[in-house]
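S.K.: pasting the sequence and the predicted model now:
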Amino acid sequence: MNKTLKNQFTRKIYLHKKFDSFPVEVGASNRSNFLYPIHDNIGLNISNENIYYGELTGLYWIWKNENINKEELVGFCHFNKCLDVKFSKAYNLLINRKKYDFLVADKTYITPHPRKDELDAIVKILKKNYPEYYITWLKIYRKDGSSYACNNAQLFITTGKWFNKYCLFLFDVLKQMRQIIGNRTGSPYDIRYCAFMGERLLTVFIITNNLKYKEYHIRYANKTINIGRKIARILHINKNSSFYIKLQKKYGAKSSYKR
């Protein structure tokens, strides 16, 4: 997996079964630069929706095309970051010992979402069709979509049982959101509203279903970022401080989305 993580292209990596791993290149419908044979525009897919869903088009492809059974282990990580846990450890916790249902990234602060209509849409959908999830959403997120309790970044490892239930919930909500909001214009980052809301829904799903979960730090392909984040944790540097923000701008993860 480490070798794959070094390649700086817009794609995500999918982990399947006990020690198997392979990359799925996302947004393939709108791309021509490929390194790997598996693209998210084959089989059942929403690859052409990548500008709105981001890495979630890869997650959708896995869900629809891999037929993962409930006793299998499945994980999802990005080209430049993953959970800092060995896969053998994850397998032991989730399958052998059945101690947890999900392994996820540490809870952290997620910034306010700039589009009120997009937040209103997600709240409306949950309130109407998923009332239990709606109650959880209100407990976790402020009216501006920010929170200090979000397991964000769409990094997780779980069993097929919960993976399939999570995807059924996630993509139903986001499909309804696309119908309400429609198309957007703007920068590739700003119009990824399904990705932004999907990032928030993972924690909502886990909490609503009373699932047992364990959090892990995020491990980045860039070793400088790993060292910097570790020092920040040891020194308890406030993430909202001007000092932390300056360090983040200089040494933080840089997106390759526009490549």
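M.R.: Looks like it came in fine. These numbers come from a predicted model, not from an experiment.
S.K.: only C-alpha atoms from now on, for both contacts and neighbour counts.
M.R.: OK.
S.K.: which residues in this protein form strands?
M.R.: For the chain, the strands defined by DSSP state E cover 12-16, 20-24, 73-78, 81-83, 102-105, 108-110, 147-150, 156-159, 213-216, 218-220.
S.K.: tell me, what residue is most central in this protein?
M.R.: residue 154 (1.3 Å; CA atoms, centre = their mean).
S.K.: check which residues of the helix ranked longest in the chain are buried.
M.R.: For the chain, the longest helix by residue count, based on DSSP state H, is helix 160-181. Neighbour-count burial for helix 160-181, counted by 16 or more other CA atoms under 10 Å, picks out 160-164, 166-167, 170-171, 173-174, 177-178.
S.K.: pick the most deeply packed of the strands of the chain.
M.R.: Mean neighbour counts were compared across the strands of the chain using mean count of other CA atoms under 10 Å; the top stretch is strand 156-159, at a mean of 26.
S.K.: name the helices or strands packed onto it?
M.R.: strand 73-78, strand 102-105 (3 or more CA pairs under 8 Å, 6 or more residues apart in numbering; DSSP states H and E).
S.K.: any idea how far apart the tips of stretch 96-104 sit?
M.R.: The first and final residues of stretch 96-104 sit 18 Å from each other (CA to CA, to the nearest Å).
S.K.: of all the strands of the chain, which one is nearest residue 193?
M.R.: Closest of the strands of the chain to residue 193 is strand 108-110, at 14.1 Å (criterion: CA to CA).
S.K.: from the chain's centre, how far out does the closest one sit?
M.R.: Strand 108-110 sits 13 Å away from the centroid of its parent chain (CA atoms, centre = their mean, to the nearest Å).
S.K.: before we move on, what about stretch 13-27?
M.R.: Mean-position distance between stretch 13-27 and its chain equals 14 Å (CA atoms, centre = their mean).
S.K.: other residues contacting that stretch?
M.R.: With contacts defined as CA atoms under 8 Å, 6 or more residues apart in numbering, stretch 13-27 is touched by 1, 4, 10-12, 34, 36, 38-41, 47-51, 54-55, 57-58, 62, 72-79, 87-88, 91.
S.K.: give me the buried subset of those residues.
M.R.: Among the contacts of stretch 13-27, those buried by neighbour count (16+ other CA under 10 Å) are 10-12, 39-41, 47-51, 54-55, 57-58, 62, 72-79, 87, 91.
S.K.: alongside the first one, take a look at this:
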Amino acid sequence: MKQTSERSGKGVTIGIAMHKPYPVPQGDIYLPIHVGAAMHPDALADTQGDDTGDNISKLNPYFCELTALYWLWKNDDSDYKGLVHYRRYFTTRNFFKRYGRDRFNRIIQGPELERILKDTSVVLPKKRHYVIETIYSHYAHTMYAEHMELTRLVLQDMAPEYLDQWDTLMNRRSAHIFNMMIMDRDTFDAYCAWVFPILFEITKRLPPSQYDTFHARYPGRISEKLLNVWIMRNGIQFKELPTTFTEPINWWKKGTSFLKAKFFKKRYTSSF
């Protein structure tokens, strides 16, 4: 049955943002979270919903996996909290598992992660490198540049001390993406307390509902950039882990779409 009260306890809790039935890794550190549960309660009837306690479940069409992030912030007090996706996870460092055929066997488990967390309080995914694009130009070519421009304006109004880091990131060619992270509770909660008011203000000024379903998810994409900015500004020390996708990726479609966006101004219309 779905849980309806705050989760309490020590250790590590990594939320798995999911919206439909799908195999999930076993292990005490993982907690499947049904995102958008307020609108589709029957999709995952026996999974912890993001609609209990203090929540923003109804914003899921725009905030994507961030409704699970918000739920963890407000309703879970584990020593370490994190977020992954139902098809994308942090990967073990074990060479044979990492490159084995069983994609679920590649996913990091509790004992290994706990050893890593003895040396760091924050784990992020390895950076995505765009090579021929900056972070700004890639977003402007594939989505809408106005999202990035408005974000800077909101930072200028709400957190001007972060503008230098924002401008630096916009001119870089790599960043941590996916909204994946594992952090000690204090760091996790501090990040959420910073990023959500900014996102709420951005969506107040530029309602996502004016876009089609794909582009309406822009707040979730903007938050990927804001995580980098927050990490940079606050001098957060972290370790990186590679990620794994539980299904084959169509690299041809992904690559050609990337090039079409850059050279022919063809915005993305769906996820890959």
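M.R.: That came in fine, so what should we check first? Everything quoted here is computed from the prediction, not taken from an experiment.
S.K.: one step back: other SSEs contacting the longest helix of structure 1?
M.R.: Contact here means 3+ CA pairs under 8 Å, 6+ apart; on that basis helix 160-181 of structure 1 packs against helix 56-65, strand 73-78, helix 116-129, helix 193-208.
S.K.: related to what we said a few turns ago, what sits closest to the residue nearest to the centre of structure 1 if chain neighbours are left out?
M.R.: Closest residue to residue 154 of structure 1 in three dimensions, ignoring its sequence neighbours and counting by CA to CA, 6 or more residues apart in numbering: residue 199, at 5.7 Å.
S.K.: who wins for proximity to residue 251 of structure 1 among the helices and strands packed on helix 160-181 of structure 1?
M.R.: With CA to CA, the closest approach to residue 251 of structure 1 among those belongs to strand 73-78: 18.4 Å.
S.K.: can you state the residues of structure 2 onto which that closest one aligns?
M.R.: Counting by TM-score structural alignment, strand 73-78 of structure 1 pairs with residues 80-85 of structure 2.
S.K.: tell me roughly how far the matching stretch lies from structure 1 on average.
M.R.: Overlaying structure 1 shows stretch 80-85 of structure 2 at a mean distance of 0.9 Å from the equivalent residues (mean CA distance after the TM-score superposition for structure 1).
S.K.: how far does that stretch sit from the chain's center?
M.R.: Worked out by CA atoms, centre = their mean, stretch 80-85 of structure 2 lies 9 Å from the chain centre.
S.K.: okay if I get the strands of structure 1 as JSON lines plus distance to residue 137 of structure 1?
M.R.: What follows is those, written out as JSON lines (distance: least, CA to CA, whole Å):
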{"stretch": "strand 12-16", "distance to residue 137 of structure 1": "27"}
{"stretch": "strand 20-24", "distance to residue 137 of structure 1": "30"}
{"stretch": "strand 73-78", "distance to residue 137 of structure 1": "23"}
{"stretch": "strand 81-83", "distance to residue 137 of structure 1": "24"}
{"stretch": "strand 102-105", "distance to residue 137 of structure 1": "18"}
{"stretch": "strand 108-110", "distance to residue 137 of structure 1": "14"}
{"stretch": "strand 147-150", "distance to residue 137 of structure 1": "10"}
{"stretch": "strand 156-159", "distance to residue 137 of structure 1": "19"}
{"stretch": "strand 213-216", "distance to residue 137 of structure 1": "18"}
{"stretch": "strand 218-220", "distance to residue 137 of structure 1": "24"}
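S.K.: minimum distance to residue 241 of structure 1: which of those strands has it?
M.R.: strand 108-110 (13.0 Å).
S.K.: who are the packing partners of that closest one?
M.R.: Packed next to strand 108-110 of structure 1, using 3+ CA pairs under 8 Å, 6+ apart, are strand 147-150.
S.K.: helices and strands around the strand it packs on, which ones?
M.R.: Counting by 3+ CA pairs under 8 Å, 6+ apart, strand 147-150 of structure 1 packs on strand 108-110, helix 131-140.
S.K.: try 7 Å
M.R.: If contacts are counted by 3 or more CA pairs under 7 Å, 6 or more residues apart in numbering; DSSP states H and E, strand 147-150 of structure 1 sits against strand 108-110.
S.K.: who's in contact with the strand it packs on?
M.R.: By CA atoms under 7 Å, 6 or more residues apart in numbering, the residues outside strand 108-110 of structure 1 that reach it are 146-151.
S.K.: using JSON lines, lay out the residues you listed together with distance to residue 96 of structure 1.
M.R.: Output for the contacts of strand 108-110 of structure 1, formatted as JSON lines (distance: CA to CA, whole Å):
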{"residue": "146", "distance to residue 96 of structure 1": "36"}
{"residue": "147", "distance to residue 96 of structure 1": "34"}
{"residue": "148", "distance to residue 96 of structure 1": "32"}
{"residue": "149", "distance to residue 96 of structure 1": "29"}
{"residue": "150", "distance to residue 96 of structure 1": "27"}
{"residue": "151", "distance to residue 96 of structure 1": "24"}
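S.K.: quick check: the two most widely separated of those residues?
M.R.: Farthest apart among the contacts of strand 108-110 of structure 1 by CA to CA are 146 and 151. That separation is 12.2 Å.
S.K.: compare neighbour counts for those two and give me the winner.
M.R.: residue 151 (25 against 16; other CA atoms under 10 Å).
S.K.: map the more buried one onto structure 2.
M.R.: Structural alignment (TM-score structural alignment) places residue 151 of structure 1 against residue 176 in structure 2.
S.K.: which non-adjacent residue is nearest its match?
M.R.: residue 127 (4.5 Å).
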